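Asks: Got a predicted structure plus its sequence, pasted below:
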Amino acid sequence: MLRLLAVLTLGLSLAGCASTREASLAEVRPWHSIKEFRDQRMADVADPWEGFNRSMYRFNFNLDRYLLLPVVEGYEYLTPRFVQKRVSGIFNNLSELRNLTNSIFQLKGTESATTLGRFLTNSTLGLAGMFDPATSFGLARRDQDFGKTLGYWGAASGPYLVLPFFGPSSVRDTAGLAVDSGITYGIYTVVDPFAATGNSLAYSAGLTALEGVDMRHQQSFRYYESGYPFEYYMVRFLYHEKREIETGKALPAEPDP
C-alpha cells in the first residue's frame, strides 16, 4: 500500500509539472516566418529576388560543404601556419592596388598616399607582402572597393543579391565587383609576371585557385552555424547595414548611456 501510494503521488506530481510546463509554453507564441517581426529593422532590406537569393544561399552552403571547405581544411592541414600567413600577406598586399584605385576615384588624397605607401613598403621591406612593416610604421590599411566608390558618389545599394561563391551582395556592389575585377585583370595583363615562362595561362590559373582558397581560409563565416533560425534574414540585414555605414549612407547606432 505504501509503495502504491508513493507511485500515485509521484505520478500526480509529474502530471502537475507537465501541465504547468505546457501552460507556460503555450504563453510563448512561436515565430514561424519573417511576418512575425515585420516591424523590426531586419525586415527593411529590399529583397525582391528572395527566392533566387535563398537558392543561391543554399548553393553556397553546398559549395562550401562539399568543395571549398574540404580543400581549405586540406590546405590548412598540409601547410604550416607560418606559410599560410605569408601567402595571405602576399594576396592582401596585391589587394592594395584595388584600395589605391578606389581611394583615388573618391578623391581621398591622404588615404591614397597612405595606401600607396603601404603597398611600396610591404612590397619591398615586407618581401612582396609576406610581412607587414607598413602597419608598424603607422600606415594603416584602408579597405576600399568600387561598390564603396559608387556609394560615396551617391549611388543607392539597390536590391539585395546573393552571388555564387562571393555570397551576400547588392546590385551596386555586384557592379563594383565587376569593375574591380576588370581593373585587376587589366593591370595583370599589362604586367604579366609569368610571360617569360611560356606557360602564362597555367600559372595564372594556379594563382587564381590559390587566391580563392586563401580568400575562404581568411573568412571565418560558416553557413548555417549561427544557430539562429532566421540566419538568412540576419546575414542579409548585417551585410546591408555594414555596407551602408561604410559608404556613409547610415550612421552606426549610438550606445545607450
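Replies: Nice, I can see it.

Asks: C-alpha from now on. contacts and neighbour counts both.
Replies: Will do.

Asks: Any idea how many residues pack against residue 137?
Replies: 11 (other Cα atoms under 10 Å).

Asks: okay, now the one to match up with it:
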Amino acid sequence: MALSTTGCATQSPEAKAAGETFDPYEGTNRAVHGFNIAVDRFAFRPASKGYVKIVPEPMVTSFSSFSENLSLPGQAVNALLQGNLKVAGHAVFRFTVNSTVGFLGLADPATEFNIPRVDTDFGETLHVWGVGEGAYIELPLVGPSTARDATGILVDFFTNPIGYARNNPADNISLYAEVVRRMGDRGRYSDTVDSILYESADSYAQARLLYLQNRRFELGETAEITEIDPFELDTEGF
C-alpha cells in the first residue's frame, strides 16, 4: 500500500496524458525481473513444460476451468463494487452452473449455455473508482504489475468468499488452483513466453510494454489516460 501511494503520488500529469510509462523504480524492478527469470528458467518453465507434456490436454483444460470457477465469487464482489449488476449476475450464474452441472468447475457448461464469461478484479474496481494506475512495478513470482494492480492482487486474495467457506476441501485451494492454471498457460504458450523472456534484446522493457498495453486495453483506456488519481499531490504551490 505504501508503494502504491508513493507511486501514484509522484506520477506527473504530463506522463499520464501522453500515455507514457511511469517507472521510477526501474532499478529495483529490473533486479526483481532477473530473479523472476531465474525462477522461470530453473523451476517454473521446466515444470510447466513437463506438466502439459504428461497431463492430457483435456485435464489441463479442466484444471484451468476449476481455477477460473473458484475466482468467480470474488469477481462477483468486484462487479458489485463497480456498480455492474449485470456482470455480477453473470459471475454468480456461471459459478452456480459450473459448480453443479460442471462437477465443481472441472467442466464449463456455462459457456455452452451462452452465459458470458467474466474477467474482473479489484485492480479494475480501483480504476472504476478513479484511482490512477501509479508506478509500474514487477512483483516477485507474479511478474509485471502496477501500484494499483498490486494493491488489487492483495485485496482479491482476502476478499474472495471461497476463502471463508466452512467446507473448503483444502486451505488456500484458490491459490493452489491458480498456480496449476498458470503452469498450464506457461506450458501451452511456452514458445511465445520464451521469445519474450529469452530472445528479446531487453526482456524487461518488452514485458513492461506488453503488460501496460494489454492492461490499459482491458480497462478501456486510450493513449491518453484521463482518470483522476486521488493520491496525486498538487505541487504547483511549492
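Replies: Here it is on my side, so go on. Here the structure is a predicted model, which is why all the values come from computation and not from measurement.

Asks: Residue 9 of the second structure and residue 148 of the second structure, how far apart?
Replies: To residue 148 of the second structure, residue 9 of the second structure is 12 Å away according to Cα to Cα, to the nearest Å.

Asks: wait, residue 81 of the second structure
Replies: From residue 81 of the second structure over to residue 148 of the second structure (counting by Cα to Cα), the distance is 16 Å.

Asks: The first structure: matching residues for stretch 119-128 of the second structure?
Replies: When the first structure is aligned by TM-score structural alignment, the counterpart of stretch 119-128 of the second structure is residues 143-152.

Asks: tell me how far that stretch is from the chain's mean position?
Replies: 16 Å (Cα atoms, centre = their mean, to the nearest Å).

Asks: For the aligned residue in the second structure for residue 162 of the first structure, pull up the helix or strand it's in.
Replies: For residue 162 of the first structure, the aligned residue in the second structure is residue 138 (criterion: TM-score structural alignment). Residue 138 of the second structure is part of strand 136-139 when elements are defined by DSSP states H and E.

Asks: Superpose on the first structure and give me the mean offset of that strand.
Replies: Strand 136-139 of the second structure differs from its equivalent in the first structure by a mean of 0.3 Å after superposition (mean Cα distance after the TM-score superposition for the first structure).

Asks: contacts for that strand?
Replies: Identification of contacts with strand 136-139 of the second structure by Cα atoms under 8 Å, 6 or more residues apart in numbering yields 21-26, 29-30, 32-33, 144-147, 150, 208.

Asks: what's the answer for stretch 110-129 of the second structure, then?
Replies: Outside of stretch 110-129 of the second structure, the residues that reach it under the criterion Cα under 8 Å, 6+ apart are 72, 74-75, 78-79, 81-82, 87, 90-91, 93-94, 97-98, 133, 148-153, 155-156, 219, 227.

Asks: Just the buried residues of those.
Replies: 72, 74-75, 78-79, 81-82, 87, 90-91, 93-94, 97-98, 133, 148-152, 156, 227 (16 or more other Cα atoms under 10 Å).

Asks: Tell me where the stretch 51-200 of the first structure has helices.
Replies: Using DSSP state H, counting those that start in this stretch, the helices assigned to the stretch 51-200 of the first structure run over residues 69-78, 81-94, 96-105, 109-124, 133-136, 146-152, 171-191, 200-218.

Asks: centre of the chain versus the shortest one, how much separation?
Replies: In other words, helix 133-136 of the first structure. When C-alpha coordinates are averaged (Cα atoms, centre = their mean), helix 133-136 of the first structure and its chain have centres 25 Å apart.

Asks: Give me the mean distance between it and the second structure.
Replies: Mean deviation of helix 133-136 of the first structure relative to the second structure after superposition (mean Cα distance after the TM-score superposition for the first structure): 1.4 Å.

Asks: Could you do the second one as well?
Replies: Per the superposition on the second structure, helix 81-94 of the first structure and its aligned residues are separated by 1.4 Å on average (mean Cα distance after the TM-score superposition for the first structure).

Asks: Around the residue mapped onto residue 193 of the second structure from the first structure, how many other residues sit close by?
Replies: For residue 193 of the second structure, the aligned position in the first structure is residue 222, judged by TM-score structural alignment. By the measure other Cα under 10 Å, the count of residues near residue 222 of the first structure is 12.

Asks: Could you find the closest non-adjacent residue to residue 197 of the second structure?
Replies: Excluding its sequence neighbours, the residue lying closest to residue 197 of the second structure (Cα to Cα, 6 or more residues apart in numbering) is residue 203, at 5.1 Å.

Asks: Tell me the spacing between the one you found and residue 183 of the second structure.
Replies: Applying Cα to Cα to residue 203 of the second structure and residue 183 of the second structure gives a distance of 20 Å.

Asks: What residues sit buried inside stretch 17-27 of the second structure?
Replies: Within stretch 17-27 of the second structure, judged by 16+ other Cα under 10 Å, the buried ones are 19, 21, 22, 23, 26.

Asks: hang on, residue 15 of the second structure in a helix?
Replies: Yes: assessed with DSSP: H, G, I helix; E, B strand; the rest coil, residue 15 of the second structure lies in a helix.

Asks: That one touches residue 21, doesn't it?
Replies: Yes: counting by Cα atoms under 8 Å, residue 21 is a contact partner of residue 15 of the second structure at 7.3 Å.

Asks: any residues in contact with both of those two?
Replies: With Cα under 8 Å, 6+ apart, residue 15 of the second structure and residue 21 have no common neighbours.

Asks: per the alignment, the residue nearest to residue 197 of the second structure corresponds to what in the first structure?
Replies: Counting by TM-score structural alignment, the partner of residue 203 of the second structure is residue 231.

Asks: That match reaches residue 238, doesn't it?
Replies: No: the pair residue 231 of the first structure / residue 238 is not scored as a contact, 10.4 Å apart, by Cα under 8 Å.
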